[in-house]
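Asker: Could you work out the structure for the sequence below:
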Amino acid sequence: MAGTQFSTKDRILGAAEELFAQHGFGGTSLRQVTSRADVNIAAVNYHFGSKENLVNEVFRRRMDSMSEVRLTRLAEAQAEHPGELEPILAAFVEPALAIAQDRHGGGAFIRVIARAYAEKNDSLRKFLSEQYGHVLREFGKAIASCLPHLSKEELYWRLDFLAGALTYAMADFGLIKRPAGTTEAVHRERAARALIRYAAAGFKASPGDAPD
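Answerer: The predicted structure follows:
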């Protein structure tokens, strides 16, 4: 029975992820989700209670594990490479790019993340801030220890820029496409190295004038 319940819940999450990626959160109805997952509305209510909770759980399913990996990698980077910026950035970038490589819905989830940036959904943003804001704060503290001359405001501007560039790279919307004969894994590794070098240069740049 437990296996059946897990399978049903997983099907609902998978269907919701695909539909949110295609149509957005507001543009997807629970009826569409139940039809795609081949379940009835009672199953959605039983497992999630509401559409808002379903949206949250789509994120939690992947971001819980990604956040754990990021924080583990961060602790390792600080222990093994104290004072070095690039290993900290690698701990942030590489686990996220690994999701994009996941053949079991990773691409759809990346588009869902892009939707979260693009759509005004205060409830979702509150959930993400409460659940995962501590991860960004830990990376902010780690980066600050390498670059103590940066103000907190300047640091968080640059961390925001990194998060945006990472989301764009994960979505693979850009000019650089995977060359013929190059595996997806190798392509992602190159993307990670390029983004880490780029971000490191940005973080190390001299502080500019404060925004008006």
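Asker: When you work out contacts or count neighbours from here on, use the C-alpha atoms and nothing else.
Answerer: Will do.
Asker: Distance of the residue most central in space within the chain relative to Arg62?
Answerer: Nearest to the mean C-alpha position of the chain, counting by CA atoms, centre = their mean, stands Ala96 at 5.7 Å. Using CA to CA, to the nearest Å, one gets 10 Å for the distance from Ala96 to Arg62.
Asker: next one: Ser206
Answerer: In this structure, Ser206 and Arg62 are 36 Å apart, going by CA to CA.
Asker: And those two? Which one has more around it.
Answerer: More crowded of Ser206 and Arg62, by other CA atoms under 10 Å: Arg62, with 14 against 10.
Asker: Which element, helix or strand, includes that one?
Answerer: Arg62 is located in helix 51-80, with elements delineated by DSSP states H and E.
Asker: buried stuff in stretch 70-85?
Answerer: Neighbour-count burial for stretch 70-85, counted by 16 or more other CA atoms under 10 Å, picks out 70-71, 73-75, 77, 83-85.
Asker: Stretch 93-107 too?
Answerer: Buried positions in stretch 93-107, judged by neighbour count with 16+ other CA under 10 Å: 93-101, 106-107.
Asker: Please render the residues you listed as CSV that adds distance to Ala210 and secondary structure to the earlier fields.
Answerer: As requested, the buried residues of stretch 93-107 are arranged in CSV below (distance: CA to CA, whole Å; DSSP: H, G, I helix; E, B strand; the rest coil):
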residue, distance to Ala210, secondary structure
Val93, 27, helix
Glu94, 31, helix
Pro95, 32, helix
Ala96, 30, helix
Leu97, 32, helix
Ala98, 35, helix
Ile99, 35, helix
Ala100, 35, helix
Gln101, 38, helix
Gly106, 38, helix
Gly107, 37, helix
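Asker: structure for this one too, so we can compare:
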Amino acid sequence: MSTPAPFSTKDRILGAAEELFAQYGFSGTSLRQVTSRADVNIAAVNYHFGSKENLVNEVFRRRMDEMTEKRLSALREAVEKRPGELEPILAAFVEPALAIAQDRHGGASFVRVLARAYAEKNDALRKFLSDHYGHVLRDFAKAIAAVVPGLSKETLYWRLDFLSGALTYAMSDFGLIKRPTGAAEATHRARAARELIRFAAAGIQCPSADPA
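Answerer: Here you go, the predicted structure:
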């Protein structure tokens, strides 16, 4: 029996960790569970990741690097080709994330992992996400501010926070609107994206509340 290539072993570990983190959370998952699910020994985990904290980070990096690239590419295109329009900017933020949820190769597990990141208090993970992906929100905030100049920075970030929460909820497909029988998954996700983009555009553009 041939030995799997290193990247195959690494990918198996990441896939197993993603499934277990989705099911049990970060603190509730042990490296022993990961090695058992991935059918590797602990030395393989130490070789590829060094620690459980790094393994958690790499589970996110595997999905979010690609999503970030797609988001920022779509944002540049929106700003260049449809200047002054808000919905294309929001589409650049929303659609790549919903595409992950539709991915049949672990997308649903990653959505649950993402929800865990919101729900669990994990300062190291939050710092990692902020350090590596915080620039994405800043780039989108800058683009939105150019289109909706009347918002204060604080108000804009509040509304981006609300959009991020609503997007995570939409990714989980946990809401009242279920995919109709016979409807394709891609069609259902496209409808979810359109509705969320319109909802977010209306919310972002509404006048600020009186501070008093």
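Asker: Kindly provide the TM-score of these chains.
Answerer: Once the chains are laid over each other, their TM-score by TM-score structural alignment, normalised by the length of structure 1 reads 0.98; 211 aligned residues with a CA RMSD of 1.2 Å.
Asker: Not counting its neighbours along the chain, what's nearest the residue nearest to the centre of structure 1?
Answerer: Met66 (6.8 Å; CA to CA, 6 or more residues apart in numbering).
Asker: any idea how far the one you found is from Ala100 of structure 1?
Answerer: 11 Å.
Asker: hey, where'd the helices end up in structure 2?
Answerer: When assigned using DSSP state H, the helices of structure 2 occupy the ranges 6-24, 31-38, 42-48, 52-81, 87-102, 107-119, 123-147, 153-172, 185-205.
Asker: Contacts made by stretch 201-212 of structure 1 with the rest, please.
Answerer: Counting contacts by CA atoms under 8 Å, 6 or more residues apart in numbering, the residues outside stretch 201-212 of structure 1 that touch it are 147, 150, 154-155, 158.
Asker: Adding neighbour count and distance to Ser129 of structure 1 as columns, could you present those residues in CSV?
Answerer: Listed next are the contacts of stretch 201-212 of structure 1 as CSV, based on neighbours: other CA atoms under 10 Å; distance: CA to CA, whole Å:
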residue, neighbour count, distance to Ser129 of structure 1
Leu147, 16, 24
Leu150, 18, 23
Glu154, 17, 20
Leu155, 20, 18
Arg158, 17, 18
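Asker: of all those, which comes closest to Gly24 of structure 1?
Answerer: Of all the contacts of stretch 201-212 of structure 1, the one with the least separation from Gly24 of structure 1 (CA to CA) is Arg158, at 27.7 Å.
Asker: and the gap between that closest one and Ala21 of structure 1?
Answerer: Arg158 of structure 1 is 27 Å from Ala21 of structure 1, where distance means CA to CA.
Asker: next one: His149 of structure 1
Answerer: Summarising the geometry, the distance separating His149 of structure 1 from Ala21 of structure 1, computed by CA to CA, is 40 Å.
Asker: likewise Phe109 of structure 1?
Answerer: For Phe109 of structure 1, the distance to Ala21 of structure 1 (CA to CA) stands at 7 Å.
Asker: The two: which has the busier surroundings?
Answerer: Neighbours around Phe109 of structure 1 and Ala21, counted as other CA under 10 Å, are more numerous at Phe109. The numbers are 24 against 21.
Asker: wait, doesn't that one sit right on Glu17?
Answerer: Yes. Between Phe109 of structure 1 and Glu17 a contact is recorded at 6.3 Å, counting by CA atoms under 8 Å.
Asker: Count the neighbours of Gln22 of structure 1 for me.
Answerer: Burial measure for Gln22 of structure 1: 15 neighbouring residues, criterion other CA under 10 Å.
Asker: How about the contacts made by it?
Answerer: Counting by CA under 8 Å, 6+ apart, there are no residues that Gln22 of structure 1 touches.
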